[in-house]
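A.B. asks: Quick one: sequence and predicted model below, then my questions.
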Amino acid sequence: MTLAGTPRTDRSQQSLVEPAIRELLDRLDAGNRLICGYQLGYWDADGTPATAQGKGIRPALALLGARAAGEEAVDGVPAAAAVELTHNFSLLHDDVLDGDTERRHRPTAWTVFGVGPAILAGDALIGLAYEALTDAPGGGPAVRRLAVDVRRLIAGQSADLEFEKRAQVSLDECLQMAGNKTAALLSGACALGALVVSAPAPLVDGLSRFGWHVGVAFQLVDDLLGIWGDPARTGKPVGADLRARKKSLPVVRAMTLGGPAGRSLSDLYGQAAPLGDDEVARATELVEAGGGRDWTEQRAREEIERAWAELDQLALPDEVHRELTDIASFITGRDH
């Protein structure tokens, strides 16, 4: 796998996982199939073929989980399909909850098809994710693991919404939210790939810990991009997280560190009026002045170093170790 651009530039991975997902989509009724395929980037709203897929990090980790156990990548396809479907289930619902109108440089599904249909399509995707695992040799343990990860993901999303209504959020609370919202599924991706090939528990656990640290780093970088990312690269409007008063990690760090910038940021977030462009620009300056950007960048590097340390404890094929390390490096260096 090459990470010159993003993990999805690996055509061999896509050629394994995409057909499996498309076969699963074909089990759906026509309406939900259309919306789900649109969400996955396989076609446009009228069914015209498209190429707007995501980065593919989670399915890549699942395939590597199977290879870490000495099996072929194809043996990890059920896990890879399941985590990609689960990820897009969460994105469909997340876009509705946040009112986001653009993802991957396209209108979000709910703006095209409606809120109700988008929610139901998300439900269809999570159902297909469990179906993808049921026929695998390690399907039973894998289904149980995915159920736990989905439960944690939902807890993280719930906390994220709750934080928008609270004046005070601690950094520990925010880190726990990030772990549940993002790290749980990335950790699960690594574990599921190993579970579906009945890998030994120490390997599953080690890969799971690696994925957890990668997932926390992913959310840290995502939060940075939510404030300072280039919309042409991220596919999201400038300052969307700040405009929505998201208690993201850079924001919470700046607020909890105190000082004039942190107090001013808290006051700005607390005002009743919607945040316009000037207020969003001011909030961006205050997060950086309050140390939120520097801390988040440093913490992301630390999480990746912890992920690498977990890998070093595992007896992995050299190529698998290298590719997992490459993904971890990509996480902190990405711009979208």
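C.D. replies: Structure's in. What do you need?

A.B. asks: can we go C-alpha only for contacts and neighbour counts from here?
C.D. replies: Fine.

A.B. asks: wait, what's in contact with Gly292?
C.D. replies: Residues in contact with Gly292, defined by C-alpha atoms under 8 Å, 6 or more residues apart in numbering, are 249-254.

A.B. asks: Please tell me how far it sits from Gly206.
C.D. replies: 31 Å (C-alpha to C-alpha, to the nearest Å).

A.B. asks: Check it against this one:
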Amino acid sequence: MSVSYWNDAPPRPPAEVLAWSRALLDPALRAAVDEMPPATRAVAGFHFGWTDAEGRPAAGAAGKAVRPALALLSAAAVGGTAAAALPAAVAVELAHNFSLLHDDVMDGDATRRHRPTAWTVFGSNTAILAGDAMLAGAFEALAGGPAPAESVRTLGRAVLELVEGQSEDLAFERRAAAVPLAECLAMAGRKTGALLGAACALGAAHGGADGLRAERLGSFGERVGLAFQLADDILGIWGDPDVTGKPVHSDLRNRKQSLPVVAALASGTPAGDELAEIYRREAPLPDADAARAAALVEAAGAREWAARKADALRAAALTDLAAADPVPAAAGELRALAHLLTHRDH
């Protein structure tokens, strides 16, 4: 897509942007997966919804490809072309799905995108190795793009932050003492915000931006990422399973220290105290206790807090976006995408 399109055309709605991004991404993503060893290639194809468990062509959901869309739009926002940012888009999508494959094993999740998770079909070890192959493929995708050394450093830092955030998330579940809310917010920023920030920064760099504009867009992505995590945590408690693809109250049944839960536990309210008693139990919560926990989180004011915090982060992200002096049409699409990601349940 030419630079003149972004100067002249009105912003497209998010659904159209995501479809456009997916259409650009998929051929390059499939080509990257085709370079993997056969065993891990089969797992990747299943995970992306391209094949069934026997390797036959399928049409399963492959996710919205939000991170690639951010990379492509960030390139356009600085006056470049989406095609120039395609290596960055492939890299961030592979890195994201590396984390999903590993997360599903660590969390014991049996479904994702309304399908069985890869580890339940191929085994934990094979799914983990497929995730490792995706991460290697992510860095390989950047090797052929502009400024490969700096691009690899940007993605490497983001992956290290993501891994640290995931490690902290797991540690929080084992911690006997209460998790401070500020510490939980920092964890979520690493786990989710870092890679969205890298997607925007890499896209901007591939689009020809100087360091300051790429940094501003990276900050935009990080703030949107943390707001997205807040919205996702809301869905993890109150979301419709037909929409989320996960069982109702799944996060609460596993006593996950999600942001609304930590805010409720730190609220100093009777509801927060009762929730703490429930969370001190060892076994996964039965349905009745999980439903009671959801009601207590809301009664403690934590659902409203999470929604307000997501809104504030989105506003700060839009300030960062404006500071990058973006091309108007691409900026409009980035704003609309940010709204979509941060208003999923409120």
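C.D. replies: Perfect, I can see it now. Please read these numbers as outputs of a predicted model, since none were measured by experiment.

A.B. asks: Got a TM-score for the two of them?
C.D. replies: Once superposed, the chains reach a TM-score of 0.96 (TM-score structural alignment, normalised by the length of the first structure), with 334 aligned residues with a C-alpha RMSD of 1.5 Å.

A.B. asks: What residue in the second structure is paired with Lys165 of the first structure?
C.D. replies: Superposed on the second structure with TM-score structural alignment, Lys165 of the first structure falls opposite Arg174.

A.B. asks: That match: how many residues sit nearby?
C.D. replies: Neighbourhood size, Arg174 of the second structure [other C-alpha atoms under 10 Å]: 12.

A.B. asks: same check, this time on Glu131 of the first structure
C.D. replies: 17.

A.B. asks: Next, the distance between the ends of stretch 131-139 of the first structure.
C.D. replies: Across stretch 131-139 of the first structure, first to last residue, C-alpha to C-alpha, it's 10 Å.

A.B. asks: Now tell me what touches stretch 171-181 of the first structure from outside.
C.D. replies: Here stretch 171-181 of the first structure has contacts from 149, 152-157, 159-160, 212, 215-216, 219, 247-249, 252-253, 256, using C-alpha under 8 Å, 6+ apart.

A.B. asks: How far does it sit from its chain's centre?
C.D. replies: 14 Å (C-alpha atoms, centre = their mean, to the nearest Å).

A.B. asks: ditto for stretch 27-45 of the first structure
C.D. replies: With C-alpha atoms, centre = their mean, you get 20 Å for stretch 27-45 of the first structure.

A.B. asks: Which part of the second structure matches it?
C.D. replies: Going by TM-score structural alignment: stretch 27-45 of the first structure matches residues 35-53.

A.B. asks: which parts of that stretch are buried?
C.D. replies: Buried positions in stretch 35-53 of the second structure, judged by neighbour count with 16 or more other C-alpha atoms under 10 Å: 36, 40-53.

A.B. asks: And for stretch 164-184 of the first structure?
C.D. replies: Those would be 164, 169, 171, 174-184, for stretch 164-184 of the first structure by 16+ other C-alpha under 10 Å.

A.B. asks: For Val252 of the first structure, what is the corresponding residue in the second structure?
C.D. replies: So, by TM-score structural alignment, Val252 of the first structure is matched to Val262.

A.B. asks: Double-check its match against Pro180; I have them as touching.
C.D. replies: Yes. At 7.4 Å, Val262 of the second structure counts as touching Pro180 under the criterion of C-alpha atoms under 8 Å.

A.B. asks: just the helices in the stretch 101-250 of the second structure please.
C.D. replies: Under the criterion DSSP state H, counting those that start in this stretch, the stretch 101-250 of the second structure carries helices at the ranges 118-122, 124-143, 148-174, 181-188, 194-206, 211-238, 241-244, 250-253.

A.B. asks: closest one to Leu86 of the second structure among the ones you listed?
C.D. replies: Nearest to Leu86 of the second structure among the helices of the stretch 101-250 of the second structure is helix 194-206; the distance by C-alpha to C-alpha comes to 8.2 Å.
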